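In: Just the structure for this:
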Amino acid sequence: MSLSLNTNISSLQTQQALSTSQSALQKSLQRLSTGMRVNSAQDDAAAYASASSLTTTLNAQTQGIQNANGANSYLQTADSYLGQVENNLQRMRQLAVEANNGGLSAADQTNLDKEYQQLATANKNIETNANYNGNKLFDGSVASTTFQYGQNAATDVATVTNVDMSAYGTLAGTSVTSVANATAAQAAIDTDLTSLKAARASLGAQQSGLASTINTLTSNNTALSAAKSTLVDTDYASETSNMTRQNILQQAGTAMLAQANSAPNSILNLLKG
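Out: Here you go, the predicted model:
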């Protein structure tokens, strides 16, 4: 083995090895502290690109699930209001049947009509004022409401059909102040109840469809999250072993650097003879 005073090859080689192990140790510590095997494109360009694409899809679908849940809340709110309307109509029909009695006095008819009109007014208030976050539900001003649940704004959408109560015949103009009026009121109520039942059935079908959509999106997100984890997440068992190895290399490299740096002393000893 040759000895050189100007260039300590062993020291330079050891420094390079020490720098390499130090860099590897820092990378290992980063992976362990962040839980991410891939923290930048430099770590694994292909995995980083794939994970970035998965993240885009995951973010869109996560927001889509929130939107679908919002649509479901919208439908639940609408159905709750319609449940009140139906209860009112059922009571109004009961009053109309009761008023369809020629043996009642005018005062009796008037008293029945007072409750009837209160219920009709309550339904009118729902038709006029019921809303979801300021969006009117039943006054006919908005035919449908759209909620995006996926990445594609053109195709991944749920369109909720709103119920138009403005044409309901019992909202105004009917009464039970006489047998004739009570008979007419029953017919109007039956028509509105038929429309209402169809509307609530439609809302229920839309809720069922949204529930299926939410389940599908949730399952997809679980699968995508697992795929992303495989690409970029830290394997702690493997990385802990790697960190231990790099620590040992650091300690060994430090010791060997001390030995390499002392090599020129051999030249001095040689000169001393």
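In: CA only for contacts and neighbour counts going forward, please
Out: Fine.
In: where exactly do the helices run in the stretch 101-250 of the chain?
Out: Remark: helices assigned in the stretch 101-250 of the chain by DSSP state H, counting those that start in this stretch are 106-129, 179-232, 236-261.
In: Distance to residue 135 added to these, as TSV?
Out: TSV is the format used below for the helices of the stretch 101-250 of the chain (distance: least, C-alpha to C-alpha, whole Å):
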stretch	distance to residue 135
helix 106-129	10
helix 179-232	17
helix 236-261	50
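In: How far does stretch 178-185 sit from its chain's centre?
Out: How far stretch 178-185 lies from its chain's middle: 52 Å, per C-alpha atoms, centre = their mean, to the nearest Å.
In: typo on my end, it should be stretch 10-28
Out: Counting by C-alpha atoms, centre = their mean, stretch 10-28 is centred 46 Å from the centre of its parent chain.
In: List the buried residues in it.
Out: 11, 14, 15, 17, 18, 21, 22, 24, 25, 27, 28 (16 or more other C-alpha atoms under 10 Å).
In: which other residues reach that stretch?
Out: Stretch 10-28 has contacts (C-alpha atoms under 8 Å, 6 or more residues apart in numbering) with 239-240, 242-243, 246-247, 249-250, 253-254, 256-257, 260-261.
In: Show me which of those is closest to residue 102.
Out: Nearest to residue 102 among the contacts of stretch 10-28, counting by C-alpha to C-alpha, is residue 239 at 90.8 Å.
In: tell me the contacts of that closest one?
Out: The neighbourhood of residue 239, defined by C-alpha under 8 Å, 6+ apart, consists of 28, 31, 32.
In: if you set the cut-off to 7 Å instead, what comes out?
Out: Listed by C-alpha atoms under 7 Å, 6 or more residues apart in numbering, the contact set of residue 239 reads residue 28.
In: mind checking how far it is from residue 46?
Out: Residue 239 sits 20 Å away from residue 46, going by C-alpha to C-alpha, to the nearest Å.
In: For residue 69, find the nearest of the helices of the stretch 101-250 of the chain.
Out: Nearest of the helices of the stretch 101-250 of the chain to residue 69, taken as C-alpha to C-alpha: helix 179-232 at 7.5 Å.
In: Measure how far the closest one is from the centre of its chain, please.
Out: Worked out by C-alpha atoms, centre = their mean, helix 179-232 lies 18 Å from the chain centre.
In: Over to stretch 216-236?
Out: 16 Å.
In: just to revisit the earlier point, how about the contacts of stretch 10-28 in TSV, adding distance to residue 195?
Out: Formatted as TSV, the contacts of stretch 10-28 follow (distance: C-alpha to C-alpha, whole Å):
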residue	distance to residue 195
239	65
240	67
242	70
243	70
246	75
247	76
249	80
250	80
253	84
254	85
256	89
257	89
260	93
261	94
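In: I'd like the structure of this one too, to check against the first:
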Amino acid sequence: MGAGETLITAKDDTANFSISQRLRAQIESSQRAVKNAQDGITLMQEADGGIQSIVDNLQKARSLAIYSASDAITDSDRATVNKEFQMYIDEINRQSQATNYNGKQLIDGTGEQSLKFHVGANEADSISFNLPTVTADSLGVTGTSVATREDAENALSIFDTAVLRLGVTRSDIGAFVNRLENAEGYTQIQNNNNSAANSKIKDIDIAEGSIAMAKEKIQYEAASVALSKSSSGNSAAAALLQLGI
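Out: Got it, this is the predicted structure:
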């Protein structure tokens, strides 16, 4: 008896062996599914971080629009402010392109944005999320300007809409991350339960194993004693015959 396992091959106990094999398949699948959920969480957090950076740039550009909408500055001042304003719009596109996970573009519209994560051991255990395209074009801020007071006033409403839209997007991402975390926790519990069940099937109690070994030893020793006595008796009979008794 090696490591205390009762199941070595199917011939030992066909029914329990079959159950154990199914449990092992579930355990391995669950372990992969937990990793899938963890990877999904990381991916979604990467997307959220990129969007947050874009929101930061939108807010900085909006503050310049407020500044330029005031008649307290000159047209020359507005021209200088507009250069900085355009830099923030360019940064939105740069950040969009830089947001990726494992080489997969997430929010610039060039990658697969309909995402599916298999987070359980069974075929139906998957959840999906559609990442939006987040670029200056998609947000409607391309072509905006603060070179004049009128342009700055128009830009304000456009940027307000963009910030609100991304606020909703980030809330959706946060809710989906919660789903992934819940799926990860549930699948891990299933995995632990399956592992415990498999151990009960495969592993025998050490005490029972020791008793079984002791019983086998006693039986072996008893058989040896009986054989020894039988051999001694046969030898004595042969000697008597030789003496003519």
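In: can you tell me which of the helices of the stretch 101-250 of structure 1 comes nearest to residue 78 of structure 1?
Out: Closest to residue 78 of structure 1 of the helices of the stretch 101-250 of structure 1 is helix 179-232 (C-alpha to C-alpha; 8.1 Å).
In: counterpart of stretch 184-200 of structure 1 in structure 2, which residues?
Out: Mapped onto structure 2 using TM-score structural alignment, stretch 184-200 of structure 1 spans residues 154-170.
In: buried ones in that stretch?
Out: So stretch 154-170 of structure 2, judged by 16+ other C-alpha under 10 Å, has buried residues 154, 155, 156, 159, 162, 163, 166, 169, 170.
In: now swap in stretch 123-139 of structure 1 and tell me
Out: Result for stretch 123-139 of structure 1 [16+ other C-alpha under 10 Å]: buried residues 123, 124, 126, 127, 128, 130, 131, 136, 137, 138, 139.
In: Return the residue of structure 2 aligned against the first one.
Out: Right, residue 123 of structure 1. Residue 123 of structure 1 maps onto residue 92 in structure 2, with residues paired by TM-score structural alignment.
In: repeat for the last one
Out: Aligning on TM-score structural alignment places residue 139 of structure 1 opposite residue 108 in structure 2.
In: That match: what's it in contact with?
Out: By C-alpha under 7 Å, 6+ apart, the residues touching residue 108 of structure 2 are 96, 97, 133, 134, 135.
In: let's see it at 10 Å
Out: Shown in contact with residue 108 of structure 2 (C-alpha atoms under 10 Å, 6 or more residues apart in numbering): 93-100, 131-136, 138.
In: try residue 201 of structure 1
Out: So residue 201 of structure 1 contacts 79, 195, 207 (C-alpha under 10 Å, 6+ apart).
In: circling back: mean shift of the match of stretch 184-200 of structure 1 relative to structure 1?
Out: The superposed stretch 154-170 of structure 2 is, by mean C-alpha distance after the TM-score superposition for structure 1, a mean 1.1 Å from where its aligned residues fall in structure 1.
In: And stretch 185-202 of structure 2, by the same measure?
Out: In the superposition against structure 1, stretch 185-202 of structure 2 averages 1.4 Å from its aligned positions (mean C-alpha distance after the TM-score superposition for structure 1).
In: That stretch maps to which residues in structure 1?
Out: Stretch 185-202 of structure 2 corresponds to residues 215-232 of structure 1 when matched by TM-score structural alignment.
In: The match of residue 123 of structure 1 contacts residue 60, correct?
Out: No: using C-alpha atoms under 10 Å as the test, residue 92 of structure 2 is too far from residue 60 to be in contact (11.1 Å).
In: intersection of neighbour lists for the two?
Out: The contact lists of residue 92 of structure 2 and residue 60 share residue 54, where a contact means C-alpha under 10 Å, 6+ apart.
In: and residue 53 of structure 1, what is it in contact with?
Out: Counting by C-alpha under 10 Å, 6+ apart, residue 53 of structure 1 makes contact with 47, 228.
In: Run through who's touching stretch 212-225 of structure 1.
Out: The set of residues external to stretch 212-225 of structure 1 that reach it, using C-alpha under 10 Å, 6+ apart, is 51, 54-55, 57-62, 64-69, 72, 149-150, 158, 206-208, 210-211, 226-231.
In: Generate a ChimeraX selection restricted to the buried subset of those residues.
Out: Selecting only the buried entries of the contacts of stretch 212-225 of structure 1 in ChimeraX, with 16+ other C-alpha under 10 Å as the criterion:
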select :51,54,57,58,60,61,62,64,65,66,67,68,69,72,149,150,158,206,207,210,228,231
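In: need the contact list for the equivalent of residue 68 of structure 2 over in structure 1.
Out: Using TM-score structural alignment as the criterion, residue 68 of structure 2 maps onto residue 99 of structure 1. By C-alpha under 10 Å, 6+ apart, the contact list for residue 99 of structure 1 reads 93, 105, 108-113, 175-183.
In: By neighbour count, sort out the buried ones in the residues you listed.
Out: For these, buried by 16+ other C-alpha under 10 Å: 93, 109, 110, 112, 113, 175, 176, 177, 178, 179, 182, 183.
In: any chance of these in CSV, plus distance to residue 86 of structure 1?
Out: Below are those laid out as CSV (distance: C-alpha to C-alpha, whole Å):
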residue, distance to residue 86 of structure 1
93, 10
109, 23
110, 23
112, 19
113, 18
175, 17
176, 18
177, 22
178, 23
179, 23
182, 18
183, 19
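In: Apart from its chain neighbours, what residue comes closest to residue 144 of structure 2?
Out: Leaving aside its chain neighbours, residue 144 of structure 2 sits nearest to residue 155 (6.0 Å; criterion: C-alpha to C-alpha, 6 or more residues apart in numbering).
In: residues contacting the one you found?
Out: By C-alpha under 10 Å, 6+ apart, the contact set of residue 155 of structure 2 is 61-62, 64-66, 69, 140-141, 143-146, 149.
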